[in-house]
Structure formats: C-alpha cells, structure tokens
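Peer 1: Take a look and give me a structure for this.
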Amino acid sequence: MGPFGFDYRLVAPEKLLSLDDYRREAKRRLPKMVWSYVDGGADDHVTISDNREAFGRWSFRTRVLAGHAARDLSVKAAGVTLDLPIILGPTGFAGLSYWRGDIAALKAAERHGTRYAVSTVSSWSIEEIARESGVDHFFQLYPQSGELAASLMRRAWNAGQKTMFVTVDVPVRGNREGERKHGMGIPPVLTPRRLLNVARHPKWALDVLLHQRIGGRSLATTGGVTGAIESIEIQSRELMQSTLDWDDLAWMRDKWKGNLYIKGVLDPEDATRAVDLGLDGVVVSNHGGRQLDFTPATLDVLPDIADAVGDRAEVLMDGGVRRGSDVVKALALGADAVLIGRPYLYGLAVNGEDGVAHVLDILREEIDTTLALMGVGSVAELDRSWIVPRASAAAQSQNTSAFRDQTV
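Peer 2: Predicted coordinates for the structure are as follows:
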C-alpha cells in the first residue's frame, strides 16, 4: 500500500471490467512457468476451447415489461443458502498465484455469501484454513480408501468442512505439455532463461521466498520447493491410482457422514450409479480441460445428466465459465450452481483477496443484468424454456424475414 492509501498493485479500474481483463493482467503478473500451470491444459487444449464455445451455442429468450425491481440470485447447495450461484472450486497450489491463496479466496467467498472448496493440495493446511474461516467451507479429496484418505477426511470433518467433493477424473495426471515445456515438472527445471523470467516478477518471487506457500500443506509440512515436490509425490503415489473403482467410492460414502459429491462426471450412467450409492450430488466436470483432451464440453452433457439424476440429487458444473451470462445458461440447462477455478486464480494473481472479490463482483453484476434484460426475477425461475439453441434462433430469424418479405 502506497501513500494516500493507493494500492500500487492495482491497475486502472477501467482496465479490469471482465474476467478476460483479469486473465490478461494475471498473465502479466506471473512467471511463465507458473502461468503454464494456472492457465494450461492437456494436449492441444481442445477441451478448454470447447468448454468456452459451448456457451455460445445458446441464446436467451427474453420477456419485456416483467416488472421486477430486483433479482434474487440466491440458491441452495450442500444444505446451505448461497447469496450467489457460484462456488469457488478446488484448485491445487493456489499459493502459486498469490501467497495467501486459499485464505484470500475463502475470505472473498465469505464476502459474497458463498463457499470455497479446499483442495487436498491447498497451499494452507486444513487446520490453518479452518482457523481463518468465518463459516464452514467445503473439502475436496481424491478417491483412495487407505489411511491417508481416512486421515484427511477426519481432519476436514474436525475442521468443520462437512461437505466433500471426491474428484474422480485423475487416475493419472493428464498430458500437460505446456507445463513441462516451461519447467513445471517434478521437480521443476530451472534454466538461466527461466530464472531471468522469474526475476522479472520480483513481487511474486519475494512472496515465494518469504512465505514458502507453494506446496500442499495438508500433505507436507515443509515449505518452498522441497515441500511442493513432496506434496506432489504424495498426491501422485497415494491419491492418484488407476486401480480405484466404485467400491472405493462406496467406502468413502460409508465413512463420510456429511454431504458427498462426485466431481468429474461426464456420463449420465456414471451420475446415476453415484446417486444410487447414496451420494448427494454430482459435479459435471472435465477438470477444466487439464486431464483428457477431446472430452465433451461440460455444458453439452449437463442437460442429460440433469435429466438422469436432477430429481434425486444436486447437479453442479464447472468448465469455461467466464461471464455471468454463462452462469445463467448453466442454471437454465439444469445446474443448481456452478464452480469456478481459473477465474479466481486470475483475481488472486492480480490483487489477492480483493482481486477475487472483484471477480465475483463482476460475475454478480453480469448475472443480475442478464436476468433483468431477460425479464427474470429469480434464478429459481430458470429452466430450459428461457434459452434457445442458436441454430433455432437463427432459423426463427430467417422465418421472420421470409414472412416480412411475403407481406410487403
């Protein structure tokens, strides 16, 4: 903070009007090797692109003179009422974006009346996060039926995290060539060129040196690069196992007495099987395009999964959300709420807690504006009658033009 209370980390307000603005600024703030981790994905990034493009295949139905003085954006998820239909999803090593990562994100979530999902490889431990929390947040775990998983579940429960997301789409790590090309391997590979790039980001480098918050502190207690490598090795060895099956998920359902969601579902049959096991909800997710490239866009498979289990369980989704209008489309297609990941990491990189809060401010305003222009008074009113496939919208426009030509 500089003289007169001006924060020199901030750019001019008119430069940060959208999440894309935050993305560009975050890219400028972070070293290349860190940016490749935050924003990259598997193989050719086809799924990343498809996640975004899927939202462009829908148009809104609008009704005028609706008479709504204000819009209600609240939803209920995991047994709690959220003031905003957005949950901050689990992202590992958030401390790479900003040293207070997880703490800053949960504080911003609380400012907006929503929740943060604590990653297994959070940069602050489960217990540290609990001490900073004003409300009970959520917990994310990779499926494993051994003592490490049982220990993490006990710790999360004792810390007040009564809702758990089980991430099931990481039996092995995806092929993230971009990370490896920029040295984000295990261990990281630092060349003179990469060290020079880090040196060009002195604020980031100083935070890493002073605070050592780049590893998974719930798995490794040491800080810095050593702790990061240790936590990644533990995660890969203990919590990413291709032999895991539905019996392991059933074991977790038996052990976990709170709300339990399966995260990483893209098929209605898998969603149905999970709900049949007694899970409370599903998260339609392709891991943000970071695992298997050419998986379907989450918005494309959302309606079928909502049809399959939406009457028995909550349906959440993530992937590609960059506008408030995207959130509205997801809710109309059957989601009870959405999760975001990269967008709040951008906010962390630009301005810590306030950056995340501003990202949520932008989304809140965009959701509210979208509903007002549609003539919708509450997100609870949203269903598929409020959106139209753009091909149908284009055909309707052509029919209108043809009718006009005939009547002239």
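
Peer 1: CA atoms for contacts and neighbours, from now on please.
Peer 2: OK.

Peer 1: For the stretch 251-400 of the chain, just list every one of the strands.
Peer 2: Ranges of strands within the stretch 251-400 of the chain are 259-265, 281-284, 314-318, 337-340, 387-389, based on DSSP state E, counting those that start in this stretch.

Peer 1: With the stretch 101-250 of the chain instead?
Peer 2: 117-118, 138-141, 163-167.

Peer 1: Quick check: Ser133 touching Lys107?
Peer 2: Yes: contact between Ser133 and Lys107 holds when scored by CA atoms under 8 Å: they sit 7.4 Å apart.

Peer 1: Could you also give me the structure for this next sequence, so I can compare it with the first?
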Amino acid sequence: MSTPNRGPGRARQESVYRAGVFGRTPAVPTDFATLEARAEKASSATAWAYVAGGAGEGRTMRRNRAAFDSWSIVPRMAHGNTTRDLSVDLLGTTLPAPVLLAPIGAGALMSPDSDVKIARGAAAHGVTYVFSNQGCNPMEECAAAMGDSPRWVQLYWSTDEDLVDSMIARAEAIGAGALVVTLDTTLLGWRPMDLNLGSLPFSQGIGIAQYTSDPRFTEIVRERIANAPKQASEVTLGAIRTLISMTRNHPGSFGANLRSPEPRAAVETFLDIYSNPGLSWEHLATLRERTRLPVVLKGILHPDDARKAFDSGVDAIVVSNHGGRQVDNAIASLDALVTIREAVGADPTVLLDSGIRTGADVFTALALGADAVLLGRPYMYGLALAGEQGVAEVVANVIAELDLTMALSGTADLAAITRDLLVRDSAR
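Peer 2: Presented below is the predicted three-dimensional model:
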C-alpha cells in the first residue's frame, strides 16, 4: 500500500512543505484550535451557534475532550516497521482509513451546496460520508458527486411510516453501504446558543432537502395545503426574511415558490413529522423486513443498549452522544466506548463519534476498542473556510497524523493499535 518510510503522513507533510517553498500555505490550519478560531470568524452567528454549540452548559462537549486527554499514548521504539496499513473492513467494504464523515445537518449555514462539497471532499480520499437526513442537498445529488466512493445514509425515524420506507428505498437506490439510524434525537436537546438567537435552521427551510426531494413527503405537504384552513399571519421584518429563506431553499424557481404555499407548508410539515419521540426497539425490529442494507444504530451509550442492539441483529453501532448537542452532563462517548467494548466483546462492529479532533484521537479511540471513528465538527470548519478543498484538507490532515502516530508508535496496521499502548492519567 505504501513505499518504505512513506505513507499518507509523509506525503501530506511533503505536499505542504513543497508548497511552502513557493509561499503557499494550507487552505485550512493543521491544528484544531486555529482551525476552530478561523472558522468562527468566517461564520455567521447563527451558523456558528448551530454547528459549534452544544446542549445546556456544554459539559458533555467538554467531557468528550477531557476523556481523550485522560489517556496517554506510550510509543514503542526500534520496531523495524517502515510501512503502515490503515485500511479497515467495515460491513463488507474495505476502506482506506478508519475515518468516516459524520452526518451533520444544515451545512448550508457554512457554505452553499454544503453536502455536495462535503461529498466531493470525502471522495477525494475515498472515505465514507454518511449523508445527513437533515442535509441541504438531496442524497441523489451527493451520490452523483461521489462517484464510486462509499456512502452511508442517516435516517431519522419519522412519525410517518411511509416516509421512513421512502427514505430507505432512496438510500438503497443510491448504493448506500449502510443505513445509520440515529436514536438520540427524537427531540432536539436544549441548545442555548441557538435559543438565544431564536434560530432554528429548519424553520428557515435550511436542512430539509432530503424531505422536499422525497415523493412521500411532497404528497404529505400537498395534503396539508388542501386541508389547511386559511389564517392570517403576523407580518414582521423577521417573518419576511424567513419567508424569503424558505422560498430560496425550496426546490424550483424563486418566483414560482414565492407565489406558492408549498415552501411554508413544507417547513411546517417537516417540523411536525421529522422525528418520532416514541421510537422504540419495536420500531427498530421492523428494519430487517424493510431493507437489505446493513443497519447501524447511532447514539448508543449504555452497555445494555449495545447488547440489545446486537442481540436484535443490527450490524454495527456508533457510540455517540451527538457531539454533546443533546444531553448536557452526559457521559463522554470515549468513556462509554470502553464499557461497551468490554460488554459486547471483540467481534461486534463498534464505531465512535463525538470528540474526535486529530489523528492522535483516532489512534486513542482505536486502542480503546473502536473499529473506526466518525469525524464531525473539524470537517465542517474546513467547509466554512475553503469549501470542498477545506473538507478534503481536514480529512487529509487527520489521516496523515494517524499514519505518523502509528509510525512513531510502532504499529504497522490497525490491529496492532491495542490498549497496552495507552496509559490512563492517574489524576482522572
């Protein structure tokens, strides 16, 4: 896979340093703190609140990072390895690295055509992109942008079962490698940064493209329009701006949409049915009859839920607290990973989401039992700074640092990244 002493880490370093000879620097910073700071400057207040914000007092977000900081890598010397194999087999597909791009909704807050740009950035490195159910481009457009590169599709379980089936059918039609059912967002968490601005992107028509491109959803919207009583609306400058945003983000021409009740009805319908607060294991048990795709459950934090998931026949789980965006003061995903891996054993496929910032973080997660990780906010910050190129560079940087961490720690492949290469901070 690599020539001696040269893998993605050295290749990335060399490309940056060669460009530096001509006075060119990377499109995005190579350290997370600078990346985050520059992305905040490049983003609107509402965009930053939605993407960077967390639940409540932000304790879960801080805990996610503290969990990584509580483990130290212990490199091994004189190992003689000159090449690394970063590839991993996940659900029947061999991937070039154990890094996937997590589903993040309303990406157009950061950059127009966000999901297509993310798809292309992921495809540049052959990594899997999990299309967001709350995306700003239909999954069909994203799949076309990725070519043969792997893609999974996220599913939020709607209160309309026919819409659930329609989304699943579309995921199958675009060649998704898995269906990722997110369990932890049956209701939106308490998110003060958004609340303080009175800002919910979906109410502006941002992040509902999977719905407005869906035939079943369109049918529901038209039924709503046909049965809705006429009612007067309060006219304010904010209401006018909202109407313009709804109109601009709805499929079709701006002029036609402005004269149509569909954009507003679509937003209202989405807010009514997008997620099912009553989602249960009984719902999930029906998936084997509804799809041929591998099923991944995202949002597992308790070992009993992990056991139940695998006992029910799912193919994988994602240990995740939704990036700290749903429950304040929740357990760190990395801490949950340790107990879950101990509970389910070595064989089941377990991924980790929430708190991943660097290649060294990926190494730590793999050593503690993750088969792969999902990267979230960092690639969104790259998107904010440099669009498709920004996403691609963030992915390249994380994979490069993972490769170099492996090289400097004496691990030739992912199987060699084991827990005995870590020690825990005794002060924790």
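
Peer 1: rewinding a little: more neighbours: which of Ser133 and Lys107 of structure 1?
Peer 2: Legend: neighbour count by other CA atoms under 10 Å for Ser133 of structure 1 and Lys107, higher for Lys107 (22 against 17).

Peer 1: Please pull up the equivalent of that one in structure 2.
Peer 2: Using TM-score structural alignment, the partner of Lys107 of structure 1 in structure 2 is Arg120.

Peer 1: want to throw the strands of the stretch 251-400 of structure 1 into TSV with distance to Val75 of structure 1 and mean neighbour count?
Peer 2: As requested, the strands of the stretch 251-400 of structure 1 are exported to TSV (distance: least, CA to CA, whole Å; neighbours: other CA atoms under 10 Å):
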stretch	distance to Val75 of structure 1	mean neighbour count
strand 259-265	16	24
strand 281-284	15	28
strand 314-318	11	28
strand 337-340	7	23
strand 387-389	20	16
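
Peer 1: nearest to Gly56 of structure 1, of those strands?
Peer 2: Closest approach to Gly56 of structure 1 among those is made by strand 387-389 (9.1 Å; CA to CA).

Peer 1: Quick one: residues contacting Gly105 of structure 2.
Peer 2: For Gly105 of structure 2, the contacting residues are Ser132, Asn133, Gln134, Gly135, Cys136, Gly207, by CA atoms under 8 Å, 6 or more residues apart in numbering.

Peer 1: so where does the nearest residue to the first one once chain neighbours are set aside fall, helix or strand?
Peer 2: Closest residue to Ser132 of structure 2 apart from its sequence neighbours, by CA to CA, 6 or more residues apart in numbering: Pro103 at 4.3 Å. Here Pro103 of structure 2, judged by DSSP states H and E, is contained in no helix and no strand.

Peer 1: Pro103 of structure 2 maps to what in structure 1?
Peer 2: Aligned partner of Pro103 of structure 2 by TM-score structural alignment: Pro90.

Peer 1: for its match, what are its contacts?
Peer 2: Contact partners of Pro90 of structure 1, counting by CA under 8 Å, 6+ apart, are Tyr116, Ala117, Val118, Ser119, Phe139, Gln140, Gly341.

Peer 1: Mark which of those residues are buried, thanks.
Peer 2: Among the contacts of Pro90 of structure 1, those buried by neighbour count (16 or more other CA atoms under 10 Å) are Tyr116, Ala117, Val118, Ser119, Phe139, Gln140, Gly341.

Peer 1: ok, the second one touching Ala94?
Peer 2: If I follow you right, that is Ala117 of structure 1. No: contact status for Ala117 of structure 1 versus Ala94: not in contact, 11.8 Å apart, counting by CA under 8 Å.

Peer 1: Sort out which residues of stretch 355-374 of structure 1 are buried, please.
Peer 2: 355-360, 362-364, 366-368, 370-372, 374.

Peer 1: now swap in stretch 212-226 of structure 2 and tell me
Peer 2: Thr212, Ser213, Arg216, Phe217, Thr218, Ile220, Val221, Arg222, Arg224, Ile225.

Peer 1: which residues sit in contact with the third one?
Peer 2: What it means is Arg216 of structure 2. Arg216 of structure 2 is in contact with Asp162, Leu163, Ser166, counting by CA under 8 Å, 6+ apart.

Peer 1: The second one matches what in structure 1?
Peer 2: The alignment partner of Leu163 of structure 2 in structure 1, by TM-score structural alignment, is Leu148.

Peer 1: Once you drop chain neighbours, what's closest to that match?
Peer 2: Using CA to CA, 6+ apart and skipping residues adjacent in sequence, the residue nearest Leu148 of structure 1 is Glu238, 7.5 Å away.

Peer 1: Show me what the one you found lines up with in structure 2.
Peer 2: Checking TM-score structural alignment: Glu238 of structure 1 goes with Ile273.

Peer 1: could you pull out the helices for the stretch 151-300 of structure 1?
Peer 2: Under the criterion DSSP state H, counting those that start in this stretch, the stretch 151-300 of structure 1 carries helices at the ranges 177-181, 192-199, 202-211, 224-238, 246-255, 268-276, 298-309.
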